[in-house]
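A.B. asks: sequence first, then the predicted structure:
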Amino acid sequence: MKKKLSLTKKIFLAMFLGAVFGILVQRIGSDFIKDTIILNGFVKVLSNIFLSSIKMMVVPLVFVSLTCGAASADNIRKLGRVGVKTFIFYISTTCIAITIGVILSLTIKPGIGLDMSHLLVTEPTISQNNSFIDVLVNIIPTNPIASLVNGDMLQIIFFSILLGIAISLVGKKAEIVKNAFESLNEVIMKIVQIVMSFAPIGVFALMTNTFATMGFNAMIPLIKYMFVILFSLLIHSVFVYGGMFKLFTRLSIKPFLKKFIKPASIVFSTASSNAALPVTLETVNEMGVDNSISSFTIPLGCTINMDGTAIMQGVAAIFISQVYNVDLGLPAILTIILTATLASIGTAGVPGVGMVMLSMVLQSVGLPIEGIGLILGIDRILDMCRSTVNTMGDCICTIIISKSENSFDTSKYYSSEVNTDILADDILETTDC
């Protein structure tokens, strides 16, 4: 039986075909055929349907997934000191990660040279008058229902986290509410998967429009965008993770890197930190971490530690603002950092969720969601790298917490024994995220 193409391969193929078709469309002499029939006809219809489908998922996904993420705080409460330290580590490194991405984007300016502002149907609504203090004050919604209807992302995030924490504090009496949200979360994730199964069609239409309008000029900014993300991931891995590891553990990094290859190979090949969860747990235990620590920190990290994803969201937001010639003030930039950091609490390892969460970040500061079409194709490549960084952060945090709790076996850490028994079937059955 003929093997079906994976979604990743379909998106790559759609990206290539869209670019080729766009170049061919650019050479068509008849404006009626090129503009009326192709670009403003079926290409516009397909791209708008796809983008509207993504927009459709933003509010329900953010509200439900963040509520579920915050509701899991009962585990953090039960573990007390360990839970608090783990939560602080994950949130602080995520904030640092997106800040690195934003600073590099503002410095390197990957989107300069590709002006697509003339393609916007409506002008972006970037508020330059509100200070960051106003942004913080306005986070608290006066009417949560109205916030959901209007798509006020920071207010939705605040209310979702507050609701989730309240559910966890009530405990058993709110178990039915928690179960309802978790079931609803599963349903919404399935809808996201259905929507993303049509991503190749949307990518084809969006790439056709981009290359028909800009030609090969679109390539250089995209390459610069990829470079900024990869460079940000490298800086975060070496200096933030490496620095914190050395500062808090006083251990040599070499044994860690040697043993981390095992989960990293799975995460990189599947672009999913969830896919490597069993192997990651096994690996940190081989490094000397007590199972009572790792069984909490690693699964929690797969849920809320999304440093690589946060870097992508920060870089992508700045890139899109530059491409569409939108000037972001300091309050808007700080809002991007705050939104992406808070959103990491509920970002799940499901295909397409990263792009939906990016659209949420864009909406929070009024940037055009159409910009997602530029980066969706190449995002599948970058996803492998950032997922690996996410898992590295989980492992680094776990070792630091274990060391601080005096439940770390140093002799085991420096041992050269590495269990390489990984079930191939487990790897092959995983999906991209």
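C.D. replies: Cool, the structure landed.
A.B. asks: contacts and neighbour counts: CA atoms only from here.
C.D. replies: Fine.
A.B. asks: any idea what sits nearest Gly393, other than its immediate chain neighbours?
C.D. replies: Once flanking residues are discounted, Gly393 sits nearest to Tyr241: 6.8 Å by Cα to Cα, 6 or more residues apart in numbering.
A.B. asks: for whatever helix or strand Lys258 lives in, buried residues please.
C.D. replies: Per DSSP states H and E: Lys258 is located in helix 254-270. Under the neighbour-count criterion of 16 or more other Cα atoms under 10 Å, helix 254-270 has 256, 259-260, 262-264, 266-270 buried.
A.B. asks: this is the comparison structure:
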Amino acid sequence: MPTTADASTSVRSSRAPRVPFWIQILLGFVLGALLGWIGKTAEIPWLVTALEKIGSVFVQLLKLAVAPLVFFAILVSITNLRQVKNAARLATRTLLWFMMTSLIAVVIGLAIGWLTNPGAGTGLTPADGKQPSHTGSWLDFLTGIIPTDIVTPFTKLNVLQIVFMAAVTGAAALKLGDKAEPVLAVSRSVLQLLQKALWWVIRLAPIGTMGLIGKAIATYGWNLIGKYATFTADIYVGCALVMFGVYPLLLWTVAKVHPLPFFKGAWPAIQLAFVSRSSVGTMPVTQKVTEQLGVPKEYASFAVPFGATTKMDGCASIYPALAAIFVAQIFDVPLGIKEYVLIVFVSVIGSAATAGLTGATVMLTLTLSTLHLPLAGVGLLMAIDPIADMMRTATNVAGQVVVPILVAAKEKILDREAYARAGMVQLDGDLAHDAAPKGTAQAPAAG
């Protein structure tokens, strides 16, 4: 007579096999490109509108959780540093590695731009550009960190100001000690609730991919993309060199680990970043894979949220370097050594201006205004931005996983056995089940 366990096993074996999540996203990508092409060539307005709505709803759902997620993630991560030895040194080393890898990335971007001349032969003219609706300057960057009230940063989604308030609150909680524990307990619970809700949104990524890619193809078409072929290729090549060249080299030489488990373990976060174009939206997945790669939970819960808002090798290093060269060539403005040094400075110091959101317009305008290049050049790049932003964000997130591994290895707190096993861990199937909150609320990546 069959037992209950046998019956349960029989039911599970009779189910259709789960389709890996990366395949779901790939299918969404292909289907979106096909529907976008059909909508544009056959001139089917309702299909184009449907794709646009699907993509915008997915991005809006991601953004809906951004403000509270960033606040509570930063707050909890700072207080979690109490549980880590040499917390100040860990934080300092993390920041230094963020800056060092950004420096390498921006130099690669400048070298590629100098070799390929992405603005030459495009057929674009200054008349094709238009002033951006949102700009950035150093004065705005420095003075805009401090909010005028506690509500506006959340309603206007000013991530930099939210990070500032969360950091101040976290520092105050550390100073208060046990008296702040009731507030921290609530914060951890809210963080878990937000992450659980965000996991549900993440499961919609294949559908969101279909809408976002379909809208891009239907709106811009292949002809317009062809005008930016060199620029787009430069971004993908530059990001690929950083992701598949620089990062593995650092893992091999600094952390003394093989790069292959990193790519296998971090792939779920990288692919979701490629689709969603949001470092913050990908943060729960990024934190989960970082912990699976052997980084201690207490340190990962600080480094990943910190990196999701400040570590932008794609958006804040490679992209502004190439974009500045592209705009300068379109507007026939010569760039010298001084301008190249300024690009490096802006990329390394001003990367927090990107704030982990979709797109990098603020960082680009900050770079162009520093170089005294026409801001109308931003308008030239908006058409290709969705295509370029996918690879940029994937590079951002890869770097946000690499740096904690490097720091943990140097501090001798990296679980090397867990790192080696991470290549066998998959984040496919039922994401909500695999990443459901377990244990205490001090494990933000668990849900």
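C.D. replies: Structure's in. What do you need? Here the structure is a predicted model, which means the values were calculated and not measured.
A.B. asks: ok, back up a step: for the buried residues of helix 254-270 of structure 1, which one is nearest Asn48 of structure 1?
C.D. replies: Set against Asn48 of structure 1, the nearest of the buried residues of helix 254-270 of structure 1 by Cα to Cα is Thr270 (29.4 Å).
A.B. asks: check the offset of the host helix or strand of Gly393 of structure 1 from the chain's centre.
C.D. replies: Secondary structure from DSSP H and E places Gly393 of structure 1 in helix 372-404. Distance, stretch centre to chain centre, for helix 372-404 of structure 1: 9 Å (Cα atoms, centre = their mean, to the nearest Å).
A.B. asks: matching residues in structure 2 for it?
C.D. replies: Aligned by TM-score structural alignment, helix 372-404 of structure 1 falls on residues 378-410 of structure 2.
A.B. asks: Val402 of structure 2 against Tyr247, yeah?
C.D. replies: Yes: if you go by Cα atoms under 8 Å, Val402 of structure 2 and Tyr247 touch, sitting 6.8 Å apart.
A.B. asks: mean deviation of stretch 94-101 of structure 2 from structure 1?
C.D. replies: Compared with structure 1 after the fit, stretch 94-101 of structure 2 shows a mean deviation of 0.9 Å (mean Cα distance after the TM-score superposition for structure 1).
A.B. asks: what comes up buried for that stretch?
C.D. replies: Neighbour-count burial for stretch 94-101 of structure 2 flags 94-95, 97-99, 101 (criterion: 16+ other Cα under 10 Å).
A.B. asks: go on, stretch 326-341 of structure 2?
C.D. replies: For stretch 326-341 of structure 2, by 16+ other Cα under 10 Å, it's 326-331, 339-340.
A.B. asks: quick one on the thing from earlier: aligned to the residue nearest to Gly393 of structure 1, what sits in structure 2?
C.D. replies: Match for Tyr241 of structure 1 (TM-score structural alignment): Tyr247.
A.B. asks: mean shift between the strand or helix carrying that match and structure 1?
C.D. replies: Using DSSP H and E, the element containing Tyr247 of structure 2 is helix 247-250. Average distance, helix 247-250 of structure 2 versus aligned residues of structure 1 after superposition (mean Cα distance after the TM-score superposition for structure 1): 1.4 Å.
A.B. asks: packing partners of that helix?
C.D. replies: helix 385-410 (3 or more Cα pairs under 8 Å, 6 or more residues apart in numbering; DSSP states H and E).
A.B. asks: list the buried ones in the helix it packs on?
C.D. replies: Applying 16+ other Cα under 10 Å to helix 385-410 of structure 2 flags 385-409 as buried.
A.B. asks: which residue, other than its chain neighbours, is closest to the residue nearest the centre of structure 1?
C.D. replies: Residue closest to the mean C-alpha point of structure 1, counted by Cα atoms, centre = their mean, is Thr309 at 3.2 Å. Distances taken as Cα to Cα, 6+ apart place Arg386 nearest to Thr309 of structure 1, at 6.2 Å, with adjacent residues excluded.
A.B. asks: surely the one you found touches Gly308?
C.D. replies: Yes: contact between Arg386 of structure 1 and Gly308 holds when scored by Cα under 8 Å: they sit 4.2 Å apart.
A.B. asks: hey, what's in contact with both of these two?
C.D. replies: Listed as contacting both Arg386 of structure 1 and Gly308 by Cα atoms under 8 Å, 6 or more residues apart in numbering are Leu233.
A.B. asks: tell me how far the helix holding Tyr247 of structure 2 lies from the chain's centre.
C.D. replies: Taking mean C-alpha positions (Cα atoms, centre = their mean), helix 247-250 of structure 2 and its chain are 19 Å apart.
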